[in-house]
Structures are given as C-alpha cells and as structure tokens.
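>>> All I have is the shape, not the residue letters:
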C-alpha cells in the first residue's frame, strides 16, 4: 500500500467514498457500567445508536431515533424494561417496537432499526452491518477475560482522530522512546530490530531487548510481582492486529538470563495490553484500553496503580494523535513517508481495506 493510505479520510468521505471501516463484524460498543440503570447514546461506524438493558437484564441496541418526533431516545429513561423517550413518553421495547405511550395508541407504529449485540468478556459488542450475517462465533476468544489466572483493569477515551492512526501508533512502538520517555520509553527500543509477519489472521510486529535496565513503569511492575527492579532484564513487545480494529500487545520483562519471553512466571512480569478501537466518524473513535496481567492477580491496589499509569501513557498518545489528525486535515494532499518500522501499520491497513472491499463486492450471479 502506498503512503496515500495515511492521508486523512475526511475528504474521501465528503467526496462520497465508502466509510473507512468494515461493518459486518463485532465492535466494542460500551462497558456494562455505562448502561447501569440508564440508556447510553453512542455513534459507532457513523450510526447513532442507543444501548440499554431491557426486561430480565437483556442488552439491546436501537437506532437513537424516536419514531414519534425524532428525538434521541438516549435522552430518555428505563421503566419496566422499556426505553421511554424523554420528549413525549413513547416507550420502546428491545425489539425496536413501540410498547406504549400515555393516552395514545401507538401499537401500529413501524419498528425502528435494531442492532445485534453480545455481552461477553466484560464488554458489550455491537454488529453495525447486516444483522442476518451477525454470528456470535465470529467474536474472537479472549482468554484473559475469563480466566482466574489474569487480572484486568482499563478505561475509555474518546479520541478525535481516524481510528487507523491509533492502529499505526500501536503497531509501531518506536514512539515510546519519545512520547513516553518518563514511563515506558528507553533508547533500546530504537536500537532493537523490528520484525513484521503474518500469523494466521493476525499482523504481528515484535521487538526483543535483552540485558537492559527496566524503565520506570516496568520497575513498578517488577516490584508488584515481588521481583528485584534494579538489575538487568530481558524485555519484549509483540503487537498483534486483528480485524476489525483491535491490537493486543504482549509485553513484559523477565530477570535477565531466565529465558526472556519464555521465562517461568516466577521470574517475570508479563501482561497483555488491550486496545479496541471503535470508529465513530471518519476522524474520531472510541478507544477502549486496558492491561491484563499474569502476576499478582489478587492485588487490586496494583491493578489501580497500573490503570492510572497506563491511562497517563495513553493520554500522551491521544494528545499527539489528535494533533496529527489536525495536520492531516490541514494538508490533505501531502504524501507521507514510510519506513520499515511502519510495516505493521501498513499491513494492518491493507487487511482492513480487503475486508471493506469484500463487503462491498457485487454478488456473484448463480
């Protein structure tokens, strides 16, 4: 793929081009806490949706549009398992059909659009495309989310940039030396060779750094794992992109000389950085981030400390990516240069483009 793939997609969208994301797939929509006792309005892949829990705790997703007067249903409230519009009191069921309105007959109203949803792995997932194609089996298995051997903590940022810029950022961690110098960055990242490969349905980039001193964040993690934090360690970063827009990064440090990535759990602090990017518009997305770890899993204070530190790190990413997006919008015809460190991001974009092309392909005549 040429460097034109890195140009802002706003102009392409305004010119009538197809949106830069696949739709027949599962995206993280929200967390259960976000719909606790109330509806949530969220734009996903250009579609304004409302999420809520209906009768018996069932999660539903409807278009955020009251069929009465067009008000956003997300401004309403939940009553007796129905979503009640906050404008005139029209009540909607999980199936998109009206179930009542004070003093009015509304049973004949046509249903509004619904979206397939799944609640799994601590998230609520939505399928914004053809509901007939929605298959729960297509949701990637997340071992860390349902095993007692892992602890997880995370958060959510709304980021004003193309979701693919975040994927570029996560598939090339060279920027850590410069953007995150006070936490996870170190000069050895620049010096370590980057390898990019295709592994099944994933794009994988990897770096290994042996015999180095751990940066501040990983010194903290070593202490949390009950290990010394001042001696040499072997460090690794293995970034895995998979459709539609997730990057899971195996990261960690092991006491030097004990096998590095393959060291016994008693000799290392290892984690998976969790990154789910859900497109909102052509130049904004919802970024669900977190870290799943395999050490000191019962230590909730450590989970909070890691979450706080990780949140600051991703906040630094967010600041630079939003400014990057503004520059790309300002100079939409500028061609960007590509280096070998960009291979993971380029291949990830190619995979996204293929998925979009396959969705929009004309059906083959029988």
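Okay, I see it. Everything quoted here is computed from the prediction, not taken from an experiment.
>>> only C-alpha atoms for contact and neighbour calcs from this point on.
Noted.
>>> what packs against the longest strand along the chain?
As far as residue count goes, and with DSSP state E defining each element, the longest strand of the chain is strand 268-281. Packed against strand 268-281 by the contact rule (3 or more CA pairs under 8 Å, 6 or more residues apart in numbering; DSSP states H and E) you find strand 27-30, strand 40-44, helix 163-171, helix 216-224, strand 246-255, strand 284-293.
>>> got the angle for the second one vs strand 284-293?
In this case it means strand 40-44. 100 degrees (axes from the mean of the first three to the mean of the last three CA atoms, to 10 degrees).
>>> which other residues reach strand 40-44?
Applying CA atoms under 8 Å, 6 or more residues apart in numbering, the set of residues contacting strand 40-44 from outside is 29, 34, 48-52, 64, 73-75, 128, 278-281.
>>> gap between the helix or strand following it and the chain center?
Along the chain past strand 40-44, the next helix or strand (assigned with DSSP states H and E) turns out to be strand 47-53. In terms of CA atoms, centre = their mean, to the nearest Å, the centre of strand 47-53 is set 18 Å apart from its chain centre.
>>> Put this next to the first one:
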C-alpha cells in the first residue's frame, strides 16, 4: 500500500552517469538514464518491439538504444529509429515525470498531470555549504511501512543497536507524538546521560570532550509519502540541550528516504547531514561507515520481521504507546492511498 501521486527518491545521480539503470518503484518497472544535454529521463522499462527491458541497452548521444535489436527511444517515450524499419506507427511507451534535485533523482509514478516539482520535499541542508552529507543505499526485503514504524519509534535502539547508539535511558525517557496536517513528529529528550559509542566519536569529531554527561535528543519527522527526517544530537549537559550553542554540541539530521519497490520490498536511501566540521571528508566517511553498520542491523531485523508476518498474516499485533508515531504515519498513508482510488458511483 503506497501513494503513487508523490515524489520518491529513485536513485542517486552517479547510478546513471555511465549507463541506464533499471529500477522498480511502486511496482512500476522504470529505466533511468541521461538524455540529451545531460538531463535525466525515466521511461517504462519495456521495449515496444519485443518487450525486452530497455535498461539492458545503452545510451548513445543522449538516446536510449535497446540492447536486443537496436531500437532507439526518445525521452518522451516515442520510438525515434530502428535499423531497417519505419517507426512512425510504433506505440508510445510511458514516460515518468523525473527531477534531479538535492543530490537525488526523484520520480513520480502516478498521474503525470499532478507532478508538480514544487511538491518535492525541501532539504535546507542540501543547499547550504555549512552542511555535509554522506549516505548510502540498501535494498530491503520488507514492506516499507515496517521501516516507517522502525524510524518513528527509536525505542529499539536500546536492543538492536546496543553497541553503537543504544542506551538504557532511551527506554526510560518518555516519548511525545503530535500530528500537524500530513506530518507526524515524535520527540524524546534525555538529560544528563553518558553518550554511547557513536556519539562519543562525533563529540571527538567536533573537538569536544566525550567522557562527560550529555543531554541527548531524538526528534523524528514523518513527511509523506514515506520520508523520515530525524533531528539527533548531544550537547554537554547543562549547556541547553537541543538549544545549546553549536560550540557545545554535535547535531545532525538522519536522512531516510523509503522508496517502495513492491508490496514487500523497498529501496532505503539513508544518510546523515551534519553542520559541524562540514569540510572534514574523513569525518564524513567515518560517520557514513558507522551509520551504515547501524542500518544494516535494522535491515536484518526487518527482513526477519517481514518473513514472520508472511507466515502468520492473520495474527493481530499489539499497539503500545511507543507505537503512536508509526500508527499516525500509517493513517496518513492510508488516507492518501484512499484519495487516489476511483470513487464508487452512487447506487
């Protein structure tokens, strides 16, 4: 279950710099490539001649050439040429709205008439030289909504990530949840705690003491259709916590773009944007490596969770107070999906 009239992160620019990329987004098989003048194009991954995936072909002078019989496609889905054939009567294949922005390639798998680029989620940090970003991509065999649940309730960190970002105080600190329009925010603040290993390393990365108590925060923002941005950080205790002066803290935004592939698989574009020592490339690489290990732990749990849910599809799951963020996010998703369904005619 996923809205189709929405912008999803499809890939990163480097994935299509050398050759076409075939990727399934919201059950739509799409080929991405760079057309003439370097712009990104997205077409149905289906050659109108014999149905071969166009992603198995190549790009020649900004045109997509099928790797089976040499049919040449234009960025609008019309066949341009084919060796020894007239192509005027060839059927047009589907072209998807696509935009390259903020260091990502975004695709709209739904009604192209509604694809307004202004609706792409704005990323302040991506346009600010005082911020640095490092991230990666995982393919995960689970319903993307399980990852929404996971990110909107960070209680699991105590158990799944005990060696990196977890600590018992996460369990002991209350969580607040609020919904504002189509967005959900969950917040947790921990005071006068010792920083776990991941945050000790980040304190050192900002030339701060890592062996003193800190105030820690986690503020998770769900933004439709399936993006979760998490404000995280620690400040030396008593310096103002979340509102502390930058010289007394390390703070970041955990970036999570959850792109459904199918009903039970997803693409997970993860990363961290930070506003301390942004030009330290070694620090960026260090944080990326540490974060990648954390998210691989999530992946292992979520894939097993999906397998268990598939085995017992009729089992009713418990809903606890800590699940409020995920529950509210799912309600928004359900409403958006329902709005896309054809209205039943009155009897």
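Everything's here; your move. The shown structure was predicted, so the numbers you read here are calculated from the model rather than taken from an experiment.
>>> Got a TM-score for the pair?
The TM-score (TM-score structural alignment, normalised by the length of structure 2) is 0.98; 346 aligned residues with a CA RMSD of 1.1 Å.
>>> ok, back up a step: and the helices and strands packed on strand 268-281 of structure 1 as CSV, adding distance to residue 330 of structure 1 and mean neighbour count?
Putting these into CSV (distance: least, CA to CA, whole Å; neighbours: other CA atoms under 10 Å) gives the following:
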stretch, distance to residue 330 of structure 1, mean neighbour count
strand 27-30, 29, 25
strand 40-44, 25, 20
helix 163-171, 16, 23
helix 216-224, 36, 20
strand 246-255, 28, 24
strand 284-293, 16, 23
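>>> Would you tell me which of the ones you listed gets closest to residue 338 of structure 1?
Proximity of these to residue 338 of structure 1 was assessed by CA to CA; the nearest stretch is helix 163-171, lying at 11.6 Å.
>>> What lies in contact with that closest one?
Surrounding helix 163-171 of structure 1, the residues in contact under the criterion CA under 8 Å, 6+ apart are 6, 175, 205, 239-241, 245-247, 277-279, 282-285, 321, 342, 344-346, 348-349.
>>> which bit of structure 2 covers it?
Residues 144-152 of structure 2 are where helix 163-171 of structure 1 lands when matched by TM-score structural alignment.
>>> circling back: in structure 2, which residue range corresponds to the longest strand of structure 1?
Applying TM-score structural alignment, one finds that strand 268-281 of structure 1 aligns to the residue range 249-262 of structure 2.
>>> outside of that stretch, which residues touch it?
Contacts to stretch 249-262 of structure 2, defined as CA under 8 Å, 6+ apart, come from residues 2, 8-10, 24-27, 143-144, 147-148, 202-203, 206, 208, 226-236, 241, 266-276.
>>> How many residues are close by residue 84 of structure 1?
As a burial measure, the neighbour count of residue 84 of structure 1 was computed by other CA atoms under 10 Å and equals 26.
>>> Aligned counterpart of it in structure 2, please.
For residue 84 of structure 1, the aligned position in structure 2 is residue 65, judged by TM-score structural alignment.
>>> Distance check, the residue lying farthest from the centre of structure 2 against residue 71 of structure 2.
No residue in structure 2 has its C-alpha farther from the mean C-alpha position than residue 84, which lies at 43.9 Å (CA atoms, centre = their mean). Distance, residue 84 of structure 2 to residue 71 of structure 2, using CA to CA, to the nearest Å: 10 Å.
>>> Next one: residue 286 of structure 1 relative to residue 156 of structure 1, how far apart?
Note on residue 286 of structure 1: its distance to residue 156 of structure 1, by CA to CA, is 7 Å.
>>> With residue 55 of structure 1 instead?
Per CA to CA, residue 55 of structure 1 is found 27 Å from residue 156 of structure 1.
>>> between those two, who's got more neighbours?
residue 156 (17 against 14).
>>> Can you name the residues that contact that one?
Residue 156 of structure 1 makes contact with 286, 287, 288, 289, according to CA under 8 Å, 6+ apart.
>>> which element is it on?
For residue 156 of structure 1, the host element (DSSP H and E) is strand 151-159.
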